[in-house]
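# no sequence on this one, just coordinates:
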């Protein structure tokens, strides 16, 4: 499913690929804070071994799931 919103800023993606991504996020140190589908703020829990994020309307996302891709 295409990403409609920037997961770090919550702003709508314009399709041009020009989105502000914090340096910590580019390094993989910052978890996503906003849902890619609806732009709502997610509940994020940072653990010693990664993070988990949950949208009230959509699925949960876990850093361990992204490592398996």
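Perfect, I can see it now. All figures in this text were calculated on a predicted structure; none of them were measured in a lab. Residues are numbered from 1 along each chain as shown.
# Could you use CA atoms for every contact and neighbour count after this?
Noted.
# Give the closest residue to residue 60 in space, chain neighbours not counted.
Excluding the flanking residues, the one nearest residue 60 by C-alpha to C-alpha, 6 or more residues apart in numbering is residue 54, at 4.2 Å.
# next up, a second structure to put side by side with the first:
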């Protein structure tokens, strides 16, 4: 996977500052596909999260406490 877009704000990685986005991503799941910038369907559970892009599939993460 080649990240072209910020998966938090959806803006291109080459424009703007994304330090705030990186900080937010430590606690939140991605909202945008980093490859195509589409808004993803995100489901958060006590055990982690899933984020589904209609083009690039599902990304998942498991909570460290699980």
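Happy to help now that I have it. Just so it is clear, the model here is predicted, and its values are computed rather than measured.
# Can you pull the TM-score for these?
Taking TM-score structural alignment, normalised by the length of the second structure as the basis, the two superposed chains have a TM-score of 0.78; 62 aligned residues with a C-alpha RMSD of 2.2 Å.
# still on that earlier bit, the residue nearest to residue 60 of the first structure pairs with which position in the second structure?
Under the alignment (TM-score structural alignment), residue 54 of the first structure maps onto residue 52 of the second structure.
# Surely that match is in contact with residue 38?
No: under the criterion of C-alpha atoms under 8 Å, residue 52 of the second structure is not in contact with residue 38, lying 9.9 Å apart.
# how many neighbours does residue 37 of the first structure have?
Applying other C-alpha atoms under 10 Å, we find 19 residues neighbouring residue 37 of the first structure.
# Ignore what I typed, I meant residue 67 of the first structure.
As a burial measure, residue 67 of the first structure scores 7 neighbours (other C-alpha under 10 Å).
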